[in-house]
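Asker: Sequence unavailable; structure follows:
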């Protein structure tokens, strides 16, 4: 039984969205991964990322279009991922790096501000024991 036209259009649209989600998650992974010097860790991280992406995209397609996994769904996911990398990835990646640096700076400042009162308390306790 062939699918209705609106169902086929929904499949294509959601496949494109799935490909864009894959590209965005890959950019996030690139920021988190950074530069590891251990090749074996890179291979393990890459395999785990592929499994995670497969689970996320399959869950997305299962929830949205009841997992009609036809060949053109995969084709549109690949095409939309490639278009994302070609058109949007450089801007998204730059903004992710800026956000990651700001987040790192915020965490560093918070930890220093939390650590300072704890140091003062520890010094006062150490002075009382003498």
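Answerer: Ah, there it is. Since this is a predicted model, take the numbers as computed values, not measurements.
Asker: can we go C-alpha only for contacts and neighbour counts from here?
Answerer: Fine.
Asker: What helices and strands are in contact with the lengthiest helix in the chain?
Answerer: Across the chain, the longest stretch assigned as helix under DSSP state H is helix 89-129. Applying 3 or more Cα pairs under 8 Å, 6 or more residues apart in numbering; DSSP states H and E, one finds that helix 89-129 contacts helix 5-33.
Asker: here comes the other one, which I'd like you to weigh against the first:
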């Protein structure tokens, strides 16, 4: 039984969104992994990333279009991933990097501010200035 047109349209839209999500996950992984590291560790990280990505994308497609995985779903995901990597990846990578850097700075400052009274107290006990 052929699918109705609105169902097919939803499947294509969600497949395109899945490709964009995969691209964003790849940018996040690229930022976390960095450029250096031992080759064996990078291979293990790559395998774990693709397993996690496959689970995340399958779960997304399961909830949005009942995990209908026809050939055009893979084609739409590939096309949207290619477009994302060519057009949006550099900008999104910079935004993600800024968010992560800002989060690190906020956590570091929060820790220093929260630990300052304790450091003062223990320094006075030990007669340190």
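Answerer: It's in. This is a predicted model, so every value here is computed, not measured.
Asker: And the residue lying closest to residue 49 of structure 1 once chain neighbours are set aside, how far from residue 42 of structure 1?
Answerer: Leaving aside its sequence neighbours, residue 49 of structure 1 sits nearest to residue 29 (Cα to Cα, 6 or more residues apart in numbering; 7.8 Å). Here residue 29 of structure 1 is placed at a distance of 12 Å from residue 42 of structure 1 (Cα to Cα, to the nearest Å).
Asker: What of residue 73 of structure 1?
Answerer: If you measure residue 73 of structure 1 against residue 42 of structure 1 using Cα to Cα, the figure is 29 Å.
Asker: With neighbour numbers in mind, choose between those two.
Answerer: In this view residue 73 of structure 1 and residue 42 are compared by other Cα atoms under 10 Å, and residue 73 has more residues nearby, 22 against 14.
Asker: And whatever residue of structure 1 lines up with residue 18 of structure 2, how far from residue 50 of structure 1?
Answerer: Taking TM-score structural alignment for the superposition, residue 18 of structure 2 sits opposite residue 18 in structure 1. Look at residue 18 of structure 1 and residue 50 of structure 1: by Cα to Cα, they are 14 Å apart.
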